[in-house]
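Q: using only what follows, build the 3D model:
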Amino acid sequence: MDDEDGPAPTRLQRRSAALAERLPGVERSHQAQGDWDFWKVGGKTFLAHTALPGEPVVTVKVDPADGEGLRAQYPQITPGYHMNKQHWVSVHPGEQVPTEVLDELVVESYRLVVGGLRRDLRPVDPATFRPE
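A: Model (predicted):
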């Protein structure tokens, strides 16, 4: 991560949270047991934060083929921690995952979840939505 806002481990979570909170229809919740924060749209999670021993991680939903490619390209991207390993990835702190990739992961996760909602619950059209 090449963002200069604080130590690398916490930048990852701060950046993804700031982006998620700007997306339409998003709600944030906290689960004290396990110390998880969740960002949801239409009641469905698209972003999760927690801390593994010694490092905070960001977990997002992905298309399975994209997840496989991302895991092959970046050592800091692993199968989703405590999630379906095919449909979720976790991003660990490190210098190799560019901020643009993290941003794309958050937005694409949001689009995937919105696309799975009933049309009347969708805050945006996932096929055309692009954040400002």
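Q: going forward, measure contacts and count neighbours with C-alpha atoms only.
A: OK.
Q: which strands and helices sit next to the longest helix seen in the chain?
A: Across the chain, the longest stretch assigned as helix under DSSP state H is helix 99-115. Applying 3 or more C-alpha pairs under 8 Å, 6 or more residues apart in numbering; DSSP states H and E, one finds that helix 99-115 contacts helix 8-21, strand 36-41, strand 44-52, strand 55-61.
Q: of all the residues in it, which ones are buried?
A: 99, 102, 105-115 (16 or more other C-alpha atoms under 10 Å).
Q: next: stretch 53-73.
A: By 16+ other C-alpha under 10 Å, the buried positions in stretch 53-73 come out as Pro56, Val57, Val58, Thr59, Val60, Lys61, Val62, Gly67, Glu68, Leu70, Arg71.
Q: this one next, for a side-by-side:
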Amino acid sequence: MKGRELQDAAREEAEELPASAMSHPFGPEYEVFKVKGKVFMLLTEVPGDPIVVLKADPEDSTALRESHEDITPGYHMNKTHWITLQPGETVDKRLVRELVTDSYRLVVAGLPQAEQPVDPETFGATTGRQG
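A: As a prediction, the model looks like this:
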């Protein structure tokens, strides 16, 4: 995927997620998506190319980086818990959408149950989204 296409796919997915909100807390060059005040995605071009930074389970993060050359450790984030999607051939729109939803679910799971906009165990299941 090209950079703009990568970010557009991620943005479109994030905007569809319940209680998702975008802001620019780090300046206009960073689009930050949060759920209930907690970051689950960051879009920027600061490193030179358009990138998407997402939260990921540490084991999944390692597997993703090993199997996709366009997925690297999180840019300016904890390298164990965050990944960066870069423009390239090893990431497609379907994978981007899945990874955005996974990042969102991980963050939602860390919220107090009363604040969770969806059930993180069932939301985004392969049979379709469920609340």
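Q: what's the farthest-apart pair in the buried residues of stretch 53-73 of the first structure?
A: By the measure C-alpha to C-alpha, Pro56 and Glu68 form the most distant pair in the buried residues of stretch 53-73 of the first structure, at 21.7 Å.
Q: the spatially most central residue of the first structure and Asp120 of the first structure, how far apart?
A: Central residue of the first structure (C-alpha atoms, centre = their mean): Val60, 3.4 Å from the mean position. Computed as C-alpha to C-alpha, to the nearest Å, the Val60 of the first structure to Asp120 of the first structure distance reads 24 Å.
Q: so who does the alignment partner in the first structure of Leu99 of the second structure touch?
A: The alignment partner of Leu99 of the second structure in the first structure, by TM-score structural alignment, is Leu105. Going by C-alpha atoms under 8 Å, 6 or more residues apart in numbering, Leu105 of the first structure touches Val60, Lys61, Val62.
Q: ok, so of the residues you listed, who is nearest Ala48 of the first structure?
A: For the contacts of Leu105 of the first structure, the closest approach to Ala48 of the first structure (C-alpha to C-alpha) belongs to Val60, at 6.6 Å.
Q: what range does the helix or strand hosting Ser29 of the first structure cover in the second structure?
A: Following DSSP states H and E, one finds Ser29 of the first structure within strand 26-31. Strand 26-31 of the first structure corresponds to residues 20-25 in the second structure, going by TM-score structural alignment.
Q: what sits up against that stretch?
A: Contact partners of stretch 20-25 of the second structure, identified using C-alpha under 8 Å, 6+ apart, comprise Ala14, Glu15, Tyr30, Glu31, Val32, Phe33, Lys34, Val35, Lys36.
Q: in these, find the pair that's most separated.
A: Farthest pair in the contacts of stretch 20-25 of the second structure (C-alpha to C-alpha) is Tyr30 and Lys36. Separation: 18.4 Å.
Q: how much does the strand holding Ser29 of the first structure stray from the second structure?
A: Its match in the second structure and strand 26-31 of the first structure itself, once the structures are fitted together, sit a mean 1.1 Å apart by mean C-alpha distance after the TM-score superposition for the first structure.
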